[in-house]
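Asks: Here you go, sequence then predicted model.
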Amino acid sequence: MEGHDMAFDARAFTAFERAAHDRIAVPYAEHFAPLTSLALGPLLDTARVAAGMRALDVATGPGVAAAAARARGAAVTGVDVSPGMIALARKAHPAIVFQEADIVALPFPDGIFDAVVGNFALGHFPEPEAALAECMRVLAPGSALAFSWWDQPARQRVQGLFRETIAELGLPPHPDVPQGHDTLRFSNPKAFAELLRGAGLSGVAVTEHRTVQAMPDIEALWRAGMGGMAVTASAIAVQNAATQARAREVLARRAEAHRGPMGFEIPIAYFIGSGQRP
């Protein structure tokens, strides 16, 4: 089912995401942020982030994209629905303004930002059309918006390996995850582009990016997935210790397909979707 299913409880999903990211904030920053950081250069280039600009980083998490934008000389604000993530971002990057905010109710005037970016945020929005409308509202005319999001699990193999492990073991979703939201909806470039065009952006483009992330051992892969994928990994996290151990064994077996001379060489694939506010 897609994220705009009328029976879907968007507020409950946001509450789950908030609680989950509060819980995993520290391991996310340590073990999963290196994966999301792979997209920072292309993302900020696409949004044309440069010195003197006012930039908004939505779903900022531990503030990695916000920090990269500030390093380019931009005046950056980062927002996130998770107070735990905001606390972590403020501690790590005290010179940047971070505040707790829901993407569908941004606390900013119209047209105040010269760029809006979201690094691997899109699939976490239970109401993506409303989220894009808010981003458009705070974006200045002529300015760019750019979002990154993961490709399909067959090519984005951290996600793929964990999903295949869950399927092999027949693990049900976490009972607290509201059903009806498709986190892979925008892993389809056509759907990604349609969302951006539907928001009123012009010059819409969705570009494909592929790379490889080296991981020394199964512990690194396990920590990345369990510490970063709040929805997917929750199906494992809710299990007892014996089942979690079995999941780790299955993951290790499946990861052998990506064994290289330096450990595991995990294929990473993502899209960057962008456009300008007319």
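Replies: Perfect, thanks for sending it.
Asks: make it CA atoms for all contacts and neighbour counts henceforth
Replies: Will do.
Asks: Spit out the contact partners of Ser143.
Replies: The contact partners of Ser143, by C-alpha atoms under 8 Å, 6 or more residues apart in numbering, come to 113-115, 276-278.
Asks: try it again with 6 Å
Replies: If a contact means C-alpha atoms under 6 Å, 6 or more residues apart in numbering, then Ser143 has 114-115, 276-277 as its contacts.
Asks: mind listing which of these are in strands?
Replies: Using DSSP state E, 114-115, 276 are the members of the contacts of Ser143 that sit in strands.
Asks: Pull out the buried residues from these.
Replies: 114-115, 276 (16 or more other C-alpha atoms under 10 Å).
Asks: Pull up the gap between Asp57 and Arg155, please.
Replies: Separation of Asp57 from Arg155 (C-alpha to C-alpha, to the nearest Å): 26 Å.
Asks: the more surrounded of those two?
Replies: More neighbours surround Asp57 than the other of Asp57 and Arg155, with 26 against 17 (other C-alpha atoms under 10 Å).
Asks: I'd guess that one is in a helix, am I close?
Replies: No: Asp57 is assigned strand when assessed by DSSP: H, G, I helix; E, B strand; the rest coil, not a helix.
Asks: May I ask you to confirm that it is in contact with Gly78?
Replies: Yes: counting by C-alpha atoms under 6 Å, Asp57 touches Gly78, with 4.7 Å between them.
Asks: Got another one to weigh against that:
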Amino acid sequence: MVAEVWSAGDAYEAYVGRWSRRVAEAFVRWLGVPGGARWLDAGCGTGALTAAILAVAEPAEVLGLDTSEGFLAAARNRVTDSRAGFRGGDMRALPLPAGRFDAVVSGLALNFVPDPGRAVAESARVAAPGGTVAAYVWDYAGGMEMIRHFWDAAIALDPAAAELDEARRFPLCRPGGLRALWTRAGLDGVTVRAIGTATTFAGFDDYWGPFLGGQGPAPGYVTSLTEERRRALRESLRARLPAAPDGSIPLTAGAWAVRGTAHHRTHRSRQGRSSQ
């Protein structure tokens, strides 16, 4: 099994962080949470979603929480607004009181949590009555084209790589999986929608370089290869990717977003009880 690393903020930014920021802003606008709200960004990573909340939602405060100290350090460096704070914590056992936040959100993290049902139950627990609980994840099966092209090329050369393909590993990254997760958590008015953005790479090196940074499943796979196999994968991708006349590579990054409303009664969900 290829080891997955989530610690180097700059490498993550070059890989998908720069694209996640665009999706984060569209996600926050879709939620339509009124200004002056208290937000929790669970699994905040390098702070892309926190920054989007600050930019477009006029929050009273935003708390970002993550298990990676490397990502938290990057978030603190990038997000200096006094309304934002960052601390360590696990989405499966949020170190926070019940009913604390008007909006509890997560960006591109839920599928990497060992027990996502527990994480959503915890999000519902710390949401205020009537508060919003929402998340978005990449559409690994098709819409996140930079990663889809990568695994298609990798699997053609090495069928065993299919075991690492996020589309196979994370069935919750589909509308039905997200809807079921939110419904089991006892959230009301569950809605799922697609969110996407253009991801135009300046050239092949701009596309390929971030896969050498080791952050996440696909880059982790690249670093595990011999030089010969890495070269074969690189050239297969070079031939496979679409290219504009100027050498740029026009792709799209698609995500699935889900939201629901916390009950006015207790936030303790069926999923939360069954996990104990």
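Replies: Yep, that arrived. All values derive from a computational prediction rather than experimental measurement.
Asks: which one of the contacts of Ser143 of the first structure sits closest to Ala105 of the first structure?
Replies: Ala115 (17.6 Å; C-alpha to C-alpha).
Asks: and the closest one, what pairs with it in the second structure?
Replies: Ala115 of the first structure maps onto Ala103 in the second structure, with residues paired by TM-score structural alignment.
Asks: List the contacts of that match.
Replies: Ala103 of the second structure neighbours (C-alpha under 6 Å, 6+ apart): 39, 131-133.
Asks: May I ask which of those has the most neighbours?
Replies: Counting neighbours by other C-alpha under 10 Å, Val133 comes out on top of the contacts of Ala103 of the second structure with 30 neighbours.
Asks: That one corresponds to which position in the first structure?
Replies: For Val133 of the second structure, the aligned position in the first structure is occupied by Leu145, per TM-score structural alignment.
Asks: Once you drop chain neighbours, what's closest to that match?
Replies: The shortest distance from Leu145 of the first structure to any non-neighbouring residue, by C-alpha to C-alpha, 6 or more residues apart in numbering, is to Val116 (4.7 Å).
Asks: ok, that neighbour - how many residues close by?
Replies: 27.
Asks: quick one: it and Gly142 touch, right?
Replies: No: taking C-alpha under 6 Å as the definition, Val116 of the first structure is not a contact partner of Gly142, at 11.9 Å.
Asks: one step back: distance of the match of Ala115 of the first structure from Val192 of the second structure?
Replies: 17 Å.
Asks: who's in contact with the corresponding residue of the second structure for Gly275 of the first structure?
Replies: Structural alignment (TM-score structural alignment) places Gly275 of the first structure against Gly260 in the second structure. Counting by C-alpha under 6 Å, 6+ apart, Gly260 of the second structure touches 132-133, 187-190.
Asks: Residue in the first structure paired with Gly117 of the second structure?
Replies: Using TM-score structural alignment, Gly117 of the second structure pairs with Glu129 in the first structure.
Asks: In which helix or strand does its match reside?
Replies: Per DSSP states H and E: Glu129 of the first structure is located in helix 128-138.
Asks: how distant is that helix from the center of its chain?
Replies: Offset of helix 128-138 of the first structure from its chain centre (C-alpha atoms, centre = their mean, to the nearest Å): 16 Å.
Asks: Which residues does that helix contact?
Replies: By C-alpha under 6 Å, 6+ apart, helix 128-138 of the first structure touches 103-104, 110-112, 199.
Asks: burial count for Pro153 of the first structure?
Replies: Other residues close to Pro153 of the first structure by other C-alpha under 10 Å number 19.
Asks: ok, which stretches of the stretch 1-150 of the first structure are strands?
Replies: 54-58, 75-80, 97-100, 113-119, 139-150 (DSSP state E, counting those that start in this stretch).
Asks: any chance of those strands in CSV, with distance to Ile86 of the first structure too?
Replies: As requested, these are arranged in CSV below (distance: least, C-alpha to C-alpha, whole Å):
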stretch, distance to Ile86 of the first structure
strand 54-58, 11
strand 75-80, 6
strand 97-100, 6
strand 113-119, 15
strand 139-150, 20
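Asks: Asp41 of the second structure pairs with which position in the first structure?
Replies: So, by TM-score structural alignment, Asp41 of the second structure is matched to Asp57.
Asks: how much space is there between its match and Pro173 of the first structure?
Replies: Using C-alpha to C-alpha, we find Asp57 of the first structure at a distance of 30 Å from Pro173 of the first structure.
Asks: Let me know the closest of the ones in strands among the contacts of Ser143 of the first structure to Gly263 of the first structure.
Replies: For these, the nearest to Gly263 of the first structure is Ala115 (38.3 Å; C-alpha to C-alpha).
Asks: And the contacts of Gly260 of the second structure, which is closest to Gly213 of the second structure?
Replies: Val133 (32.2 Å).
Asks: I'd guessed that closest one sits against Val104; true?
Replies: Yes: judged on C-alpha under 6 Å, Val133 of the second structure makes contact with Val104 at a distance of 4.9 Å.
Asks: Give me the longest helix you can find in the first structure.
Replies: Longest helix of the first structure, by residue count under DSSP state H: helix 10-27.
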